[in-house]
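> pasting a predicted model and its sequence here:
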Amino acid sequence: MPGQRLAPDISDGTSDDDPSAVLAGERAHLAASRAALQAMREHAQSLSSDAAGDWVSQQILQSLLDQRVAALADHPDTPLFFGRLDRSADDDLPVTIHVGRRHVHDDHSRPLVIDWRAPISRAFYQARPADSMGVRLRRRFGFRGGELTAYEDEPLSEGAPLTESKILTEEIERPRTGPMRDIVATIQPDQDEIVRADLTRTVCVQGAPGTGKTAVGLHRAAYLLFTHREKLARSGVMIVGPNGAFLSYISSVLPALGEVKVDQTTVAGILGDHAAPEDPSVSAIKGDARMAPVLRRALWMHISKPEEGLLIVRGASRFRVADHEVREIVASLRGTTRYGPGRAALAQRLAHTVLVRMEQRGESPDDRVQDAVARSAPVKRLMDHVWPKVTPPQVLFRLLSDDAFLAAAAKGDLTPEEREALLWRKPPRSWKSAKWSAADAALLDELADLIERTPTLGHIVVDEAQDLSAMQLRALGRRCRTGSATVLGDLAQGTTPWSARSWTDVLTHLGVAEGVVTELTLGFRVPREVLDFAARLLPSVAPDLAAPRSLRPGAGSLTVRRATDLHADLAATVGRVLTQEGSVGVITADASVPAVSAALTAAGVGHDVLAPDSTTARRVCVIPASLAKGLEYDHVIALEPADIVEAEPRGLARLYVVLTRAVTSLTLLHTRPLPGQLA
């Protein structure tokens, strides 16, 4: 019957073919496809960069060849194709196509596997009986490791009943071990619409836990690289995640899809890894968008009013530019360009004025004379006085250490109390010895862009965007000012003091106010029983959001237990969970991590402890609550919710994150009373 897994005694629902014979035929096609992929890889390896003319061209060509070879790597534990379309359309395209992670053709250029991103593959995700898109049958394949084990057919003729795919359900629910997997075999229609959104469009995805928003963002990057290969190869694509542990978790997704040349980094990786301790209330002020005009004024206040003119002596001739002329030139340039180019333009404008004086005396100076005048000592002295060369640290140091300068730069944008909070109590001796905070990093980047324009990328994917300050968002927006963005997050999971309350605000700060906001509320990974329990926190952390829904009932997936000996109960719980398949995440308040790790070690439970930039290999991992965002574990054991809530101002939001990391079971162990919202 349609929708059933293959068994020796059932038909595929479309013909009288022996199911075993059908499966054997598909396995033969898989073997032929793998052999063809290997031949494609060997051909790429045989190509030489020697044909390029010079050494630089050879290096560029060799890099491209190396990328091509890496993109053609076969992963034996990953299905090469996961679906098939039997088409009824009358066109020049193949009647039967196998849909997979990358294109594969034989030595006659006959396609054996069509890339899931190709236009013809869209029907695999979007076709339905009411709109078959020229497809009469959709076939899904079941795999274990890299071996094809089953198939399932879904007729798409008009009037055919909608059926639930067991293969699809089992793939979604398959236990998670190791890094994040791609979801090309299970992309849902609403997810596919986001993935295939045009490059010119900025898309913001509000995604509840388990809705696959991160995977959707990564797959959109892969789709855009496939569709706009040449353009994005020049301009670049960047993935920005919340921390190194998260990047490690998602690191395998794009390479598995054949995309090996994508930068994956954090905000700190872009702005600089500054981590000087700072009061959160001060960081919140520095992260506010009002700091942008303050910084602009602070930079341009370094320009002083010219009090003297310019005198250039060349041989017996003396050429003057009056002070009022210098003031006019400075005024015409100030604020109309970036600070650095404006300074260079001032030197050239002064030199040009001197050349006019020379021509008035009958001389015939050329461009070389103008450049010489622009570099002359008198022009340099005037420039250093009127339009001095500055660096971002110099400007920010002066702003945070000089009360009068800060007051003048702030005007009415900051209150006296905010200015007082920003000022250093004990300023460093100089800007060279200053220790900058993470919030300062965004201010330094803003100043750097005011001095010299920041290079831009073709596309940027920003995950957990709700946790970024307005100034951090402005920094990322500068890096896609001529491109587009995919913005991912969940307002309910905002855990920083400056967390966004509105996606409209986020897009405005990014500089893409025209971006489209779409919402994913239907979860596929977190069991319904767990998600409903966590959703009790929503009225307190994000009252305007709709409660998420899950397709998986998950009966028995939630256990809430009061313990008398937390560590002893933890060890026993881990022991029971280890009898089941899948990864185990023990999530606790950051301050409790050493004690929890010691307790597991004493109980003989081997485990890893997740650090901001670490990777983990063992089944059991102890996770600080602050690093849990974006990660998934088959079984989660959450300890002392009250400790997690009290550890930070937005502790309830942090607890919501912790409770929604489980994809099979959640066990809540506590000795202290639960937060009232969970009672």
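Looks like it came in fine.
> all contacts plus neighbour counts: C-alpha atoms, from now on.
Fine.
> pretty sure L400 is in contact with E420, am I right?
No - judged on C-alpha atoms under 8 Å, L400 makes no contact with E420 at a distance of 9.6 Å.
> from S597, how far out is L254?
33 Å (C-alpha to C-alpha, to the nearest Å).
> same check on A31?
46 Å.
> neighbour count: these two, which is higher?
S597 (21 against 14; other C-alpha atoms under 10 Å).
> buried sites along the one helix or strand I60 maps to?
According to DSSP states H and E, I60 maps onto helix 55-71. Neighbour counts over helix 55-71 (16 or more other C-alpha atoms under 10 Å) mark 58, 61-62, 65, 67-71 as buried.
> what's the farthest-apart pair in the residues you listed?
Across these, the longest distance by C-alpha to C-alpha is 19.8 Å; it joins Q58 and A71.
> do a quick rundown of the strands in the stretch 101-250 of the chain.
104-105, 111-115, 135-144, 147-155, 203-207, 237-241 (DSSP state E, counting those that start in this stretch).
> now the stretch 251-400 of the chain
Under DSSP E, counting those that start in this stretch, the stretch 251-400 of the chain gives strands at 263-266, 310-314, 317-321.
> ok, and here's another one to check against it:
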Amino acid sequence: MTPKPAPADAANAPTESASPALPAPLRAARAHHARCRAAVAAAREAAHDHVVTGATVSASGADAEVLGRALRGHARDLDELPPGPLFFARIDFAPDPARAGEHAGQGYHLGRRRVSEDPTVPPLVVDWRAPVARAFYRASPAEPYGLARRRRFGWAPGADGTDEQLTAFEDEFPEARTPAIPHEAPAPAKTSTPPVAATPSAPSATPIPPSPLLLAEIERPRSGPLRDIAATLQPEQDTLVRAPLDVSVCVQGAPGTGKTAVGLHRVAYLLYAHPRRLSRAGVLVLGPNPAFLRHIAEVLPALGESGVRQSTLTALLDHGPARTTEPEAVARLKHDPRLATVLHRALHALTAAPEDAEASLTVPDGSALWRVDAEAVREALAPIRTAVSDGTLPYRAGRERFRARLLALVRARAERRSGPRTAA
């Protein structure tokens, strides 16, 4: 069951401390952004606390290593979170379940990363890659996806995430086919009367005119490193980004049409949708030269993905001079994808447990010799072998976990021989 966020009309609730010169939705959006910033700061502090406490957790060598790496990685990701706005849009669904399904009457802020005050409560910001965010990118008069309103937020150029830099918003009503209705924070020297939202007109056959905020962002001069386009993805681009993992996508177009950006956003989406599978296999972004890699280096971290390897083909192949050559037939065999299956079988064939019921594992310890019977070895190995075979546990981590379990068996036997401990 999908957790229910705040009702859609909560976005229009004014706040006590907000300036009366601002439209009520803009005041509410600034207050919500302040709450999001506080949640991120709390998450960052908690992540560092978990790194400290996690170091004292008693676990096997492999488990402790995996836990420590995960905790340190999470803390590092939060520390390296680029400054900037935490959300760029809000979507509000129609109240009719027949049109909006399980999201009827609900509203969601969308951002580049999920922001939550607690894992057990609805998030303050939904990740742009979440299934519910599809409606933001694809809603149209022909297929409104149940949206009653699509709201885009405008931020000051070069915004670093300060609440006051949220300066505008505009509303679109896909089902009503009305143009985007812009609202801006009034300048200090001008009138403080908030603009009045236009009333959606009756449906017509006229297409919705382009969003002014969207056009301004798309047409903004581009200089320096490549930026993400999560806030401005078009329906056709979103279709490419969210294509299934088993579909190979080839993006073609003239220079400046967003080919590279779409490819990087697809990488970020697939890492979000298939984290376990891709974390095991790994992801490689291959570029033509180091200058290109520097140009795109900030996109994936801005989208919350910092563990992707980026390399040029030259650097990938330049592991030292070739020391020998092989016959062409041998080279073809080694490059055959079927050889991976052969190697996989050969590797896992080495993890067989003792078949002889009388066999035992002996571990020397000084003058003592500890024995672990074959049945105990098989019981320790069976779940690890299953996890390695189905791909949920890396082979090397499985070796470490098996070793830790055998040491635990030996330690238990040693403690039993030495007898119960006496109080000091």
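Received it, and whenever you're ready, just let me know what you need. Predicted model only: the values in this text are computed from it and were never measured.
> circling back: same for the helix holding I60 of the first structure, what does it pack against?
Counting contacts by 3 or more C-alpha pairs under 8 Å, 6 or more residues apart in numbering; DSSP states H and E, helix 55-71 of the first structure packs against helix 19-46.
> give me the mean deviation of the helix it packs on from the second structure.
Once the two models are superposed, helix 19-46 of the first structure sits on average 1.5 Å from its counterpart in the second structure (mean C-alpha distance after the TM-score superposition for the first structure).
> helices and strands around that helix, which ones?
helix 55-71, strand 104-105, strand 111-115, strand 147-155.
> dump the ones you listed into JSON lines; add distance to A222 of the first structure as well.
Formatted as JSON lines, those follow (distance: least, C-alpha to C-alpha, whole Å):
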{"stretch": "helix 55-71", "distance to A222 of the first structure": "12"}
{"stretch": "strand 104-105", "distance to A222 of the first structure": "17"}
{"stretch": "strand 111-115", "distance to A222 of the first structure": "11"}
{"stretch": "strand 147-155", "distance to A222 of the first structure": "25"}
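> to K286 of the first structure, which of the ones you listed lies closest?
When these are compared (using C-alpha to C-alpha), the closest one is helix 55-71, at 41.1 Å.
> and the closest one, how far out from the chain middle?
Taking C-alpha atoms, centre = their mean, to the nearest Å, the mean C-alpha location of helix 55-71 of the first structure is offset from the chain mean by 26 Å.
> repeat that for stretch 244-251 of the second structure.
For stretch 244-251 of the second structure, the distance to the chain centre is 19 Å (C-alpha atoms, centre = their mean).
> do stretch 91-105 of the second structure as well
26 Å.
> L137 of the first structure maps to what in the second structure?
In the second structure, L137 of the first structure lines up with R149, judged by TM-score structural alignment.
> same check on F124 of the first structure?
In the second structure, F124 of the first structure lands on F136 (TM-score structural alignment).
> what do you get for E173 of the first structure?
Checking TM-score structural alignment: E173 of the first structure goes with E219.
> run a quick neighbour tally on its match.
Residues near E219 of the second structure, counting by other C-alpha under 10 Å: 9.
> ok, it to R112 of the second structure distance?
Remark: distance between E219 of the second structure and R112 of the second structure (C-alpha to C-alpha) = 21 Å.
> cool, P23 of the second structure as well?
P23 of the second structure is 25 Å from R112 of the second structure, by C-alpha to C-alpha.
> no further queries at this time; thank you.
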